[in-house]
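*Asks:* okay, structure incoming, though there's no sequence with it:
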């Protein structure tokens, strides 16, 4: 489904023309429906292709501090899988909670949920309170949905009591032809990148930056050995680069030889295949077996135990992460894709003076610093493959089954990959292979 405004965006219309065209009353979006919440009850394979629907939803009204973006490209994150499987809780609980605040927030409580926490596109409308952005601007969307009237938000956007993950804990996300976001979520799109390359970065790159580089994370330094679980995945692909760029020693863990090659190309000094340490599935690994094997392989490869463990796998690996970190080391965690209930031997934490840091998303300044590095070509996009919107459910299934490398992109209004570059000379200086080395 297209409309005259969308067509104008695709054809490169300027500000005046975009402002003169009507906003459609409906738009195409990937979404779930509340009546499907119990769809997978009692089933082992919760195939997201059954719950994800592509179709028309109503256009929401724009709040004064928001912009309406014509989405040129988006991406799949693991929170898309959580949304589509209605686990660990259906996201409608988040939308109801948000809607109870009343006012503009009431719009989010709908019997449908438009998901997606990545987007790059063109601003087509601005609310009356928006100052720094104009219709026609090319932007990327950062994930943190924050209340700028909360005092804690001004200390750190991620600490605010009402901080939410846009497109997961809010409605009107990025896997659609249009998305509604707050102005304080916006950053300029890197000029050397295509729409799909730009859309792939904010959530995973910003999260990895905060975990490793930012002053609220592990704060890696030159020479630090960093163990990175899932080093060829969306988060791991950026973590490997931040470690290498910062003078650290990246040791990646992956699940196949193909992924091992990709992890090395992104900066891992050493790569370990999960099969070498007997780690499989989502059941918690025995640190006395898996941890000792992993520790031996790390020391053989780089001579030392890890200063930092980059953890997001959760239940299957957390006990091992605590075990293998060196005395005084740090485990920094941002998620639990294999389960939230973690088991570990606390003796290895308290008696060896280790620490665990919880990290979530990134504030706008951290996202801005990350975006600058990407714009310079210092950090490469982790995009590996791009699907058309009509196959977005297949893209989500690929991520659900861990069959992907890096980030999986989804086109929105962009008719084909490769569009959106506004500084071709910079792109040529950076080099095609240095922009998206994982692209298939």
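*Replies:* Good, I have the coordinates. Since the structure is predicted, the reported quantities are computational estimates derived from the model, not experimental observations.
*Asks:* from here on, contacts and neighbour counts on C-alpha atoms
*Replies:* Noted.
*Asks:* which residues touch residue 170?
*Replies:* Shown in contact with residue 170 (Cα atoms under 8 Å, 6 or more residues apart in numbering): 94, 95, 98, 108, 164.
*Asks:* quick one, what contacts the last one?
*Replies:* So the one you mean is residue 164. Residue 164 touches 144, 145, 146, 170, counting by Cα under 8 Å, 6+ apart.
*Asks:* ok, now which ones touch the second one?
*Replies:* If you count contacts by Cα under 8 Å, 6+ apart, residue 145 has them with 163, 164, 165, 166, 182, 185.
*Asks:* out of these, who's nearest residue 120?
*Replies:* Taking Cα to Cα as the measure, residue 185 is the one of the contacts of residue 145 closest to residue 120, at 11.7 Å.
*Asks:* and residue 395, helix, strand or coil?
*Replies:* Three-state call for residue 395 (DSSP: H, G, I helix; E, B strand; the rest coil): helix.
*Asks:* let's bring in a second model and compare:
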């Protein structure tokens, strides 16, 4: 049996105490992009770039373990939009990130390689910890959030997201979670929710923490009870968590989706106010350069019909260019537009009169700090927020999983198995799971 096979067997047999005595393999399989292929899609439109052609499963050397770090045996991971961006080399090749990180220190030089092991989510078991790690030990079952910080300067010590050397693990660093082994900083680790399977536990990380900061945290929209919250893509990876947070926090979500099937998912979550943007045929852009304010007005009227005449206190933005003008218009006077992404384009246009004359605010929100991530994971562990996993692929089929997300042919989150040989493993608390099984399975088979 291989060294990885022995590690896998110990975990599957719940013999986690044996993990510390097992040798760490010199190589492992990871999903990679290659530096010499960074121009492979040149001249193609984004929609025509196929992650199946750029994502490879390679045997790669196990990285050196540094101070404050941990090596984790990855049981499962998940797909995020940053994996899609990495795979199509947009908006820039991630090798530029790795080169920049590699110049920071001799230790960070490890990340500057001709291949990039991708992935910003994981669930798994700690294999080894580096010098100075006290809170985690080999055999601990963990999930990881994706904030990578150095914290050697003052800027990040109030909010680690403001650290001058803040990066997203598996996107702006190497040795990510779509692999059999991952390298993380110990302050990325959190306890695995014990009522979830490996693949379920891996799926919330990035999007759950992002939605928590964006909507709930004081660093984001600071949502309160009774707020009307307009949520774009409310059944998707980010929006599905925003919908849950709005409902749990006593707010009133207005869920924007693109099909009856996605509307039904939102109803399963408990939302009542839903707009099917395709059925309503909103066309916010007349052409490539000009938006249609009349469509903003029609959209705003629809929102008020659903809410009894109220405009959104908060707009949960992430589509970007396609929707941003409508978002700024739709927010109530004194309202907040909080944005964390631009999946339809980074260059936003909006009518500034609706912003300044109505005292609205635009807040930029990017991932989450450790405390926010810990709180978001705690809510998962208590069964107050549920994973939104809809489908799981093998490591070998990661390219297809990324293509699903790229083409929006998915619901919620798409998982990937690594060392877990099949779905359904890793549950420790069956009583809590039984209590919340409908919520856990809300996105399955949709």
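*Replies:* Good, I have the coordinates. Worth saying up front: this structure is predicted, and the values here are computed from it rather than measured.
*Asks:* before we move on, back to that, show me the two of the contacts of residue 170 of the first structure that sit farthest apart.
*Replies:* Going by Cα to Cα, the pair spanning the contacts of residue 170 of the first structure furthest: 108 and 164, at 12.5 Å.
*Asks:* list the contacts for the residue mapped onto residue 410 of the first structure from the second structure?
*Replies:* When the second structure is aligned by TM-score structural alignment, residue 410 of the first structure is paired with residue 416. The contact partners of residue 416 of the second structure, by Cα under 8 Å, 6+ apart, come to 76, 77, 78, 79, 178, 199, 392, 393, 394, 395, 398, 401.
*Asks:* from residue 426 of the second structure, how far off is the second one?
*Replies:* Spelled out, it's residue 77 of the second structure. As judged by Cα to Cα, to the nearest Å, residue 77 of the second structure and residue 426 of the second structure stand 14 Å apart.
*Asks:* can you check residue 191 of the second structure too?
*Replies:* As judged by Cα to Cα, residue 191 of the second structure and residue 426 of the second structure stand 13 Å apart.
*Asks:* more crowded one of these two?
*Replies:* residue 426 (24 against 18; other Cα atoms under 10 Å).
*Asks:* that one falls within a strand, correct?
*Replies:* No. Secondary structure of residue 426 of the second structure, determined by three-state DSSP: coil, with no strand assignment.
*Asks:* pretty sure it is touching residue 202, no?
*Replies:* No. Residue 426 of the second structure lies out of contact with residue 202 (Cα atoms under 8 Å); the separation is 11.3 Å.
*Asks:* circling back to that earlier point, in strands only, show me the contacts of residue 170 of the first structure.
*Replies:* If you go by DSSP state E, the contacts of residue 170 of the first structure have residue 164 in strands.
*Asks:* just the contacts of residue 170 of the first structure: which are in helices?
*Replies:* Among the contacts of residue 170 of the first structure, DSSP state H puts 94, 95, 98 in helices.
*Asks:* going through the residues you listed, which ones are buried?
*Replies:* Applying 16 or more other Cα atoms under 10 Å to those, the neighbour count classes 94, 95, 98 as buried.
*Asks:* spit out the contact partners of the second one.
*Replies:* Residue 95 of the first structure sits next to 108, 109, 110, 169, 170, 171 when contact means Cα under 8 Å, 6+ apart.
*Asks:* show me what it lines up with in the second structure.
*Replies:* Mapped onto the second structure by TM-score structural alignment, residue 95 of the first structure lines up with residue 98.
*Asks:* the residue positioned nearest the centre of the first structure - nearest residue in space that isn't next to it in sequence?
*Replies:* Nearest to the geometric centre of the first structure sits residue 203, at 3.1 Å (Cα atoms, centre = their mean). With sequence-adjacent residues excluded and distances taken as Cα to Cα, 6 or more residues apart in numbering, residue 203 of the first structure is closest to residue 143, at 6.0 Å.
*Asks:* okay, now that neighbour: neighbour count?
*Replies:* With other Cα under 10 Å as criterion, residue 143 of the first structure counts 29.
*Asks:* got it, and the one 10 residues further on?
*Replies:* Neighbour count for residue 153 of the first structure, taken as other Cα under 10 Å: 18.
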